[in-house]
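> Can you look at this prediction? I've put the sequence above it.
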Amino acid sequence: MDKPAPPPYEHERLYGPPANGQPPYGPPIHGQPPYGPPVHGQPGYGPPTHAPQPGPSTTVVVTSFGPQTCRMTCPHCHALIDTTTERELSPIGLLSVLLLFGSLCCCIPCCIDSCNNVKHNCPNCRAYLGQYKP
């Protein structure tokens, strides 16, 4: 039993079958490498390259900081520490102070924890470790 031939490809349907088994595209453009897989030693292709070997890996521990000091290993000096904290007025707290400026209540946002950001630093090397924003 003979199977029917498969339907022609779109290119063959529009332009006919390729002549002499040649591909349906033209010769390479001047300065372009020829079609087909690259051959070592062929102009325009260098020797095969090898993938770079991975270097030593670095482990990063992500710590979520809170409003209080926390115990951790400093990623800079590698000491086991309790972070030092420093409170700083947040932009919302500063806006509250400016809105209340002139009244006796303008100092209240400085005392409210939700109006202050807390920066965590290493007490040994003084490196900045992160920040808590309420």
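Received it, and whenever you're ready, just let me know what you need.

> CA only for contacts and neighbour counts going forward, please
Fine.

> Need the contact partners of whichever helix in the chain runs longest.
Counting residues, the longest helix found in the chain (DSSP state H) is helix 91-99. Helix 91-99 has contacts (CA atoms under 8 Å, 6 or more residues apart in numbering) with C106, C107, I108, P109, C110, C115, N116.

> Pasting the second one now:
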Amino acid sequence: MSDTTPIIPAASAPPSYTETESHRLTTTIKEEVKPLTAVAPRDAPPPYEYPPQCPPSSGSGYQRFDDRGRRCEMVAVIELGSESVYLQCPSCGNFVYSNLEYRTGALTCLASTLCFLFCMVCTCLPCFIRDCLDVDHYCPRCNFHFGTFRRL
């Protein structure tokens, strides 16, 4: 390379406004605008329909769906204790106070074992103390079992 050759070629002057406008008007092509259409494949499965969701509740509860999964209802979770509870029976739909039935549980067995170790005569005593027994809650009309309160 010699020292006289330019490294950058000389730039020509940009085209004038009239030259640019005439060139743009002659090169414009009118195109037809076709709307896009969605083409579904022939073997596409039918669209999936989601089951309706229950609105969120402010309290504790769980969702229960019928056999088709379409209808749901909110079922409140009630804390069962050693006392009778006023609630609506999910089986018969009546508002009732629950019937209580007492039965032996883990606390009763533990207390009986401790009584056996210290005094054999008092072994059966925890079976007659209601504060040691588990409590079953039932509907008084249809005998539906609401749940069991376990002491231990």
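On my side now, so go ahead. Model, not experiment: these values are computed from the prediction.

> So which of the contacts of helix 91-99 of structure 1 belong to strands?
Assignment to strands by DSSP state E places the following of the contacts of helix 91-99 of structure 1 there: N116.

> In helices, which of the contacts of helix 91-99 of structure 1 appear?
I108, P109, C110.

> For PyMOL, what selects the buried ones among these?
Under the burial definition 16 or more other CA atoms under 10 Å, those of these that qualify are selected in PyMOL by:
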select buried, resi 109+110
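
> Generate a markdown table for the ones in helices among the contacts of helix 91-99 of structure 1, with distance to H11 of structure 1 as supplementary columns.
As requested, these are arranged in a markdown table below (distance: CA to CA, whole Å):
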| residue | distance to H11 of structure 1 |
| --- | --- |
| I108 | 78 |
| P109 | 74 |
| C110 | 75 |
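
> quick one: which of the ones in helices among the contacts of helix 91-99 of structure 1 is nearest T83 of structure 1?
C110 (21.9 Å; CA to CA).

> for the closest one, what are its contacts?
Contacts for C110 of structure 1 (CA under 8 Å, 6+ apart) come out as L89, G93, V97, N116.

> tell me the two of those residues that are most distant?
Based on CA to CA, the longest span within those runs between V97 and N116 and measures 12.0 Å.

> neighbour-wise, which of these two wins?
N116 (23 against 20; other CA atoms under 10 Å).

> What is the aligned counterpart of that one in structure 2?
Taking TM-score structural alignment, the alignment pairs N116 of structure 1 with L133 from structure 2.

> what do you get for F65 of structure 1?
With TM-score structural alignment as the criterion, F65 of structure 1 lines up with L80 in structure 2.

> Isn't that match up against G147?
Yes. Checked against CA atoms under 8 Å, the pair L80 of structure 2 and G147 is within contact range at 7.3 Å.

> Need the overlap of contacts for those two.
The overlap between the contact sets of L80 of structure 2 and G147 (CA under 8 Å, 6+ apart) consists of H137.

> The two: who's more crowded?
L80 (17 against 14).

> OK, contacts around the most centrally placed residue in structure 1?
In structure 1, the centroid-proximal residue (CA atoms, centre = their mean) is V60; its distance is 14.5 Å. When contacts are counted by CA under 8 Å, 6+ apart, V60 of structure 1 touches P75.

> hang on, the earlier thing: let me have the contacts of C110 of structure 1 in CSV, adding distance to G55 of structure 1 as columns.
As requested, the contacts of C110 of structure 1 are exported to CSV (distance: CA to CA, whole Å):
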residue, distance to G55 of structure 1
L89, 42
G93, 45
V97, 51
N116, 41
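
> between the ones in helices among the contacts of helix 91-99 of structure 1, which is closest to T84 of structure 1?
Nearest to T84 of structure 1 among those, counting by CA to CA, is C110 at 19.2 Å.

> In terms of helices and strands, where is the match of F65 of structure 1?
Here L80 of structure 2 sits in a region with no helix or strand, counting by DSSP states H and E.
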